[in-house]
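> Predicted model and sequence below, questions to follow.
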Amino acid sequence: MRDKPVIMLVEDDEFAADLAQEALNGDYTVQHAASGEEALVALQSSTPHLVLLDVSMPGMSGYDVCREIRNNLQHSELPVIFLSGMVGADERLAGYEAGGDDYLLKPMVPGELRNKVARVLKIRDEQATLKTELSGAFATALTAMSSAAEVGAVLRFLRASFACTNYEAIAREVLRVTQGHGLDCSVQLRGEQGAVARNAEGPCSPLEESVLTNMANQGRTVDFGTRTSFSYPGATIIVRNMPKEDPDRYGRMKDNLALLAEGADERVTSLDGEYRLSQQQAALKRLIDGTRETLHEIDKQRHSQRQATSRIFSDFRITLERSMLSMGLKEIQERELAELAQHAVEQALSLYNADSTSDAHMAELLKQLNQA
């Protein structure tokens, strides 16, 4: 059964107090205090839902009591309805300035009293509900802003990683993100160009590096003790102080750190691809340079051979002509022999002259190699 709301009635007039209690007892639990001082003492040990406060009392007035209530953090939002035989504009203004919620004219009419009490309590309930909803909305907004900031840090890492030209630079960017979240981390990056392991202080110790290497084969996300590891083929991040005391942030951190590790892994893969391409380009350049030098040498040798062959035939013709003078040959025989020798020389030289197409191809190939 739901407890009745508690009403504190502060009234020095016994008749008025009895009348109010009779009007309220069916729906409320009424606590009576005969003076303002007595009411303040009672409030030290109890918190009613509403205070009915007589304005004119010996000692502290109702206005003074209301001010004391408003100055007390525990009761600062406690609803107060003033009771007074005078409810003019001045009295209402004084009650408002003292912190009251409503005014009720004495002598009290039971029905009006019940209606005012019910209305003020309903308003305070609605205010409490709105306050709770506002607090929830504010907390949700803060969570959303925190989540956006955390995801934004990962996105900034991805942008920054495009400018990283080695594993060390990627590791520094990873640690920049984790330190921004207040996390104590180590990171290892592995690829075709070796491995790098770092923490916030610098290179990891051999033991720490061995743990990173071991966790690389244990799964994408692994909790062990107070630590959590996030691993991909080319990257492992170990966090030593995950915020497990805050389940919401812990969940967000796990998601974002997994994205961070995946992004680092992708950049390592990209760097390795760039490295392979540069190696292939270097090998191709060496091949082109070597081929160009070889073809230059072949071209020089062919020119030298052509010149040497031409000299040999020229010397042969001169030697043959001298020899024919001492051989006692008839003129017709000398002419026939000279023609045979000349024909053989021309045929041999024509082989070199017919090779002009090959020379053009060789020249074009050398031109292209020089441009490459």
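Yes, it's here.
> can we go C-alpha only for contacts and neighbour counts from here?
Fine.
> now the residue nearest in space to the middle of the chain, what's its secondary structure?
By C-alpha atoms, centre = their mean, the chain has its centre lying nearest to Val154, at 1.6 Å. Secondary structure, DSSP: H, G, I helix; E, B strand; the rest coil: Val154 is helix.
> So for it, what's the nearest residue that isn't a sequence neighbour?
Nearest residue to Val154 in three dimensions, chain neighbours excluded: Leu260, at 6.0 Å (C-alpha to C-alpha, 6 or more residues apart in numbering).
> Quick one: distance of the helix or strand harbouring that neighbour to the chain centre.
Element membership of Leu260, judged by DSSP states H and E, is helix 247-326. Relative to the mean C-alpha coordinate of its chain, helix 247-326 is positioned 43 Å out (C-alpha atoms, centre = their mean, to the nearest Å).
> let's bring in a second model and compare:
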Amino acid sequence: MAKILVVDDDPMVRMAHERMLADNYSVDSVDSGNAVFSFFEQNKPDVVLLDVDLPDINGFEVCERLASEGQLAETSVIFVSAHSDIDTRIQAFNSGADDFISKPLDPEELVSKVKVLDERKKSMARIKNDLKDAQQTVLTAMSTSSELGRVMQFVEHSFSLHSTAELMKSSFDLLNALGLSTVMMTEVNRVRDYFSHEGAIKPIEQELLEVLRDKGRFYDFKMRTQVNYSHISLLVKNMPLNDPDRYGRIKDLLPAIVGCINSRLSEIEAQQNVLMQAQELIHSFEVIQMTMRSLTESLGNNQHKATERLHKMVDELQVFIQRLGLEEDQEERVIKYVDDSVEDSLALLDAGETIFTSFENILTHLQETVEKQGKVVERISRDQSSSQNASDVADSLDIELF
């Protein structure tokens, strides 16, 4: 029920005004200007029915003082006067009044004017609340856009990071910018590492990360939340339980953040495996290359020695046959047999030459493969090195609002 303060030095007038308003409002009354100020120290009426002619201070001065002290921010003033000329009305307006009514008062007019001012106050209160809600909505939208902008920049920047340490640093920069205190456990190639935004992780935090890893995607306990993915578990130690809107935004952003980190860790793991396999393959190729080169050299040396030995044997046989004293036809048959055998042996040596050539081709292909694998290793190493010089955007101040 709206509160009305009647100000008049005539007790009969005060009683009459109280009767007119008592059915619909809570009514108090005072008889002087100073009494008004005392009343306002303890109460804040919705409407003041203020007489112009008071014994101590006139109504205009009372209204001006209340206005200057900020007492009329939520209170309306209706001047009551037997003088209804234009000058009096203008003076009432200048002193800060909301309405003017002439004596003697008509009950219906008085109730109607009070009702209008009371409804106006309620309307203004609703508008003020709506404006406050709208401002809060705008602030929430701006905050959400800023947070989302940071996350999107982090996702984009993460593609330039090629090591777990770099990814963790960038992740903590983002989470710190969001006001979150966090620790993380990563698992890459079955090796677990532990990280904290404070630098060193506490033993109990490490134990929690391990124990809660199999508790599902989200595990909430009091103001803490752990998020688990295949390559990472993240424990947030200060979830904003006292701010439901921000709590909801953080819970919406965490899957995007941790999911991105998990994806990058998966790619880092695959990259490490490729690098390891490439290095192992290069080593295996080098061993095979050395072995085949040794076999090729040995084959070439043996072939050369066998050819020389055959030619020497033919020369020695020809001398030896001449000393045997064989008949001419016998000598021809023996020499023909020896020549045929030498020809067969040389044919086999020619086949060895073909094998030698094949080995040389294999060695050439192996050398090309080793060079290609070396370039793969070099490129991966170069990417990892160049990423160390990339600027981190997750903690930049010029966040673009979407």
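Good, I have the coordinates. Computed from a prediction, not measured in an experiment: that's the story for all the values here.
> Give me the TM-score for this pair.
Superposed pair, TM-score by TM-score structural alignment, normalised by the length of structure 1: 0.85. Supporting alignment: 368 aligned residues with a C-alpha RMSD of 3.0 Å.
> now the residue nearest to the centre of structure 1: how far from Leu259 of structure 1?
Applying C-alpha to C-alpha, to the nearest Å, the value for Val154 of structure 1 to Leu259 of structure 1 is 7 Å.
> likewise Cys185 of structure 1?
Separation of Cys185 of structure 1 from Leu259 of structure 1 (C-alpha to C-alpha) stands at 15 Å.
> Settle it for me: which of those two has more neighbours?
Cys185 (21 against 17; other C-alpha atoms under 10 Å).
> follow-up on the earlier one: mind telling me what the residue nearest to Val154 of structure 1 corresponds to in structure 2?
When structure 2 is aligned by TM-score structural alignment, Leu260 of structure 1 is paired with Ile257.
> That match: how many residues sit nearby?
Other residues close to Ile257 of structure 2 by other C-alpha under 10 Å number 17.
> do Ala344 of structure 1 as well
For Ala344 of structure 1, using other C-alpha under 10 Å, the count is 13.
> do the same with Ile288 of structure 1
By other C-alpha under 10 Å, 15 other residues sit near Ile288 of structure 1.
> Matching it against structure 2, which residue comes up?
Using TM-score structural alignment, Ile288 of structure 1 sits opposite Phe285 in structure 2.
> elements contacting the helix or strand hosting Leu50 of structure 2?
Leu50 of structure 2 belongs to strand 47-51 when elements are defined using DSSP H and E. In this structure, strand 47-51 of structure 2 packs against strand 3-7, strand 76-81, helix 107-158, with contacts taken as 3 or more C-alpha pairs under 8 Å, 6 or more residues apart in numbering; DSSP states H and E.
> and it, how far from structure 1 on average?
For strand 47-51 of structure 2, the mean distance to aligned residues of structure 1 following superposition is 2.0 Å (mean C-alpha distance after the TM-score superposition for structure 1).
> Please list the outside residues in contact with that strand.
With contacts defined as C-alpha atoms under 8 Å, 6 or more residues apart in numbering, strand 47-51 of structure 2 is touched by 2-8, 58-59, 75-81, 114, 117-118.
> which residues in structure 1 does that strand align to?
Aligned by TM-score structural alignment, strand 47-51 of structure 2 falls on residues 50-54 of structure 1.
> in the matching stretch, what counts as buried?
Leu50, Val51, Leu52, Leu53, Asp54 (16 or more other C-alpha atoms under 10 Å).
> What of stretch 59-74 of structure 1?
For stretch 59-74 of structure 1, by 16+ other C-alpha under 10 Å, it's Ser61, Gly62, Tyr63, Val65, Cys66, Arg67, Glu68, Ile69, Arg70.
> I'd like to know which of these are part of helices.
The members of these that map onto helices under DSSP state H are Gly62, Tyr63, Val65, Cys66, Arg67, Glu68, Ile69, Arg70.
> Return the residue of structure 2 aligned against Lys131 of structure 1.
So Lys131 of structure 1 corresponds to Lys128, using TM-score structural alignment.
> Tell me how many other residues surround Val370 of structure 2.
As a burial measure, Val370 of structure 2 scores 21 neighbours (other C-alpha under 10 Å).
> OK, contacts around it?
Taking C-alpha under 8 Å, 6+ apart as the test, what Val370 of structure 2 contacts is Ile282, Phe285, Glu286.
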